[in-house]
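[1] here are the coordinates; sequence isn't available:
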């Protein structure tokens, strides 16, 4: 497990030139004693703007998707090398909304992770179960199958990824996995990574199901929760800063976790 917490914002399809600047200016102004790694995944049109706004800060730029193709006649697609040109450090792959609305398969997600890795970009591989799957007792098998596809395709460099557990039933619904529920799934994923690579401790496992100011501290205190993938709360500077400070406090309070 990573030595410092990683908190990544996912703006989803939100933002605007003026709104982005205001949000990031407020975050930079309230930065203070942040002692965790931070990334911001923004929509493609704002990569240039946000790259400039983040220059000179410790905040890493992230994208929300990447093509499975390196180049070619794929209108509307964006390649890993294009993202690299903008200094992108992280890229989400397999977010539940992409799996659901764009019918992305486990193979698609694995290939996207491969393209990101080939371009020196850290893929944040999202895994998670639906409410029906959880109620059927299938949570462990679902997340293991989703991660297994990525391990199979990228086994030689699997220690270079980040994993985000995002229970589909808790995304944008106001529902959140309890700390014990989150820890149980994270422990399953950690064991799977341990079996795949001796460098499994390099892989951060984030929780991504409606983490907010009210539950962040309890979730981040779990032994296998290495950070958070933050949706709605990342669009409010004060909320995002509070989560960053709670992550920093947890890292300082438990430096050996």
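    Cool, got the structure. Every value quoted in this text rests on a predicted model; they were computed, and no experiment measured them. Residues are numbered from 1 along each chain as shown.
[2] From now on I want contacts and neighbour counts done on CA atoms only, so please keep to that.
    Fine.
[3] For the stretch 51-200 of the chain, which segments count as strands?
    All strands of the stretch 51-200 of the chain, identified by DSSP state E, counting those that start in this stretch, fall at 59-63, 90-93, 122-127, 162-165.
[4] now the third one, how far from the centre of its chain.
    Per CA atoms, centre = their mean, to the nearest Å, the displacement of strand 122-127 from the mean C-alpha position of its chain is 6 Å.
[5] dropping in the other structure now:
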């Protein structure tokens, strides 16, 4: 929940010039708040940056005050949507069952969902990392098309806590995630305190296809360094 429309436009003015040095095959996606989507869709038209939303409801319309539907997003050029982010699960009661509904609704509307999975510090300390993540995948991916899917591993315990998830451990867990899928070519990202000073090491890991960036994406220079990792 950062950036007004004016602040988002200011960010882009500082960020877009950095894309001149970004390899063509590298995908760049921005997922701003709902209020920014329409203006950024127009601003980014014709650029290489794709647009994503931070959530989607499982119905196309109805008495769901405060929610956003798939058709509302695709109408303004949104192509991706984050589903099951740890903050949605922690603060707003998202469950594996509602995550599954949102994933299927996103795909039905032509969106590519980014499914977030990950464990808390308590769950990791209890040795539940593997079983929890496998459970999130089994429940979340029921009747979901894995040919139109991105997955992001979020070690919740390593986000804004000062604790660090070693890149080899992130790579191990992402390998575990891949082993649970019917489509081994699903893009699997890492999202846990990704910063300019660790992006090169993260992206050197063989199982990690990309990153889901939080706070480090709010400043143009910082995000540009991550996008232009070596």
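    Yes, it's here. Predicted model only: the values in this text are computed from it and were never measured.
[6] Put one on top of the other, what's the TM-score?
    The TM-score (TM-score structural alignment, normalised by the length of the second structure) is 0.96; 228 aligned residues with a CA RMSD of 1.1 Å.
[7] re earlier: and the strands of the stretch 51-200 of the first structure, which is most packed in?
    Mean neighbour count (mean count of other CA atoms under 10 Å) peaks for strand 90-93 among the strands of the stretch 51-200 of the first structure, with a mean of 28.
[8] out of the strands of the stretch 51-200 of the first structure, nearest to residue 109 of the first structure?
    Minimum separation from residue 109 of the first structure across those (CA to CA) falls at strand 90-93, 5.9 Å.
[9] So residue 202 of the second structure sits against residue 169, correct?
    No - using CA atoms under 8 Å, residue 202 of the second structure makes no contact with residue 169, being 10.5 Å away.
[10] So these two - more neighbours on which side?
    A side-by-side neighbour count of residue 202 of the second structure and residue 169, using other CA atoms under 10 Å, places residue 202 first with 23 against 10.
[11] Where do the helices of the second structure begin and end?
    5-15, 34-43, 70-74, 86-92, 96-108, 121-125, 129-140, 167-179, 199-203, 220-227 (DSSP state H).
[12] now the strands of the stretch 51-200 of the first structure as a markdown table including distance to residue 77 of the first structure?
    A markdown table is the format used below for the strands of the stretch 51-200 of the first structure (distance: least, CA to CA, whole Å):
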| stretch | distance to residue 77 of the first structure |
| --- | --- |
| strand 59-63 | 13 |
| strand 90-93 | 14 |
| strand 122-127 | 17 |
| strand 162-165 | 23 |
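[13] What about the first structure, which residue is the most distant from its middle?
    residue 73 (28.9 Å; CA atoms, centre = their mean).
[14] returning to what we had before: most packed of the helices of the second structure?
    Mean neighbour counts for those (mean count of other CA under 10 Å) peak at helix 96-108, with a mean of 22.
[15] what does it correspond to over in the first structure?
    Aligned by TM-score structural alignment, helix 96-108 of the second structure falls on residues 106-118 of the first structure.
[16] can you give me how far that stretch is from the chain middle?
    15 Å.
[17] mean deviation of it from the second structure?
    Compared with the second structure after fitting, stretch 106-118 of the first structure has a mean deviation of 0.5 Å; criterion: mean CA distance after the TM-score superposition for the first structure.
[18] what's the matching residue for residue 12 of the second structure over in the first structure?
    That one, residue 12 of the second structure, aligns with residue 24 by TM-score structural alignment.
[19] Distance check, its match against residue 60 of the first structure.
    12 Å (CA to CA, to the nearest Å).
[20] what's the answer for residue 7 of the first structure, then?
    In terms of CA to CA, residue 7 of the first structure sits 10 Å off from residue 60 of the first structure.
[21] Need the overlap of contacts for these two.
    38-39 (CA atoms under 8 Å, 6 or more residues apart in numbering).
[22] can you tell me which residue in the first structure aligns to residue 86 of the second structure?
    In the first structure, residue 86 of the second structure lands on residue 96 (TM-score structural alignment).
[23] Now its match: closest residue in space, sequence neighbours ignored.
    residue 168 (6.5 Å; CA to CA, 6 or more residues apart in numbering).
[24] What count of nearby residues applies to the one you found?
    So residue 168 of the first structure, with other CA under 10 Å, has 24 neighbours.
[25] List the residues that contact it.
    Counted by CA under 8 Å, 6+ apart, residue 168 of the first structure has contacts 96, 128-131, 209.
[26] Show me what it aligns to in the second structure.
    Under TM-score structural alignment, residue 168 of the first structure pairs with residue 156 in the second structure.
[27] where's its match relative to residue 176 of the second structure, distance?
    Distance from residue 156 of the second structure to residue 176 of the second structure, by CA to CA: 17 Å.
[28] what does residue 56 of the second structure give?
    Going from residue 56 of the second structure to residue 176 of the second structure by CA to CA gives 27 Å.
[29] before we move on, what about residue 51 of the second structure?
    29 Å.
[30] My guess is residue 61 of the second structure contacts residue 70. True?
    No - in this structure, residue 61 of the second structure is not within contact of residue 70 by CA under 8 Å, at 9.1 Å.
[31] and for stretch 81-101 of the second structure, what are the contacting residues?
    Contacts for stretch 81-101 of the second structure (CA under 8 Å, 6+ apart): 31, 52-56, 58, 102-103, 106, 111-118, 136, 139-142, 144, 154, 156.
[32] Stretch 157-173 of the second structure too?
    Contact with stretch 157-173 of the second structure is made by 119-121, 130, 153, 155, 190, 192-193, 201-202, 205-208, as judged by CA under 8 Å, 6+ apart.
[33] Return the closest of those with respect to residue 26 of the second structure.
    Among the contacts of stretch 157-173 of the second structure, and counting by CA to CA, the member closest to residue 26 of the second structure is residue 208, at 13.8 Å.
[34] what residue of the first structure matches up with the closest one?
    Matched by TM-score structural alignment, residue 208 of the second structure corresponds to residue 225 in the first structure.
[35] Its match contacts residue 186, correct?
    Yes - contact status for residue 225 of the first structure versus residue 186: in contact at 6.6 Å, counting by CA under 8 Å.
[36] Show me whatever sits in contact with both of the two.
    Joint contacts of residue 225 of the first structure and residue 186 (CA under 8 Å, 6+ apart) are residue 205.
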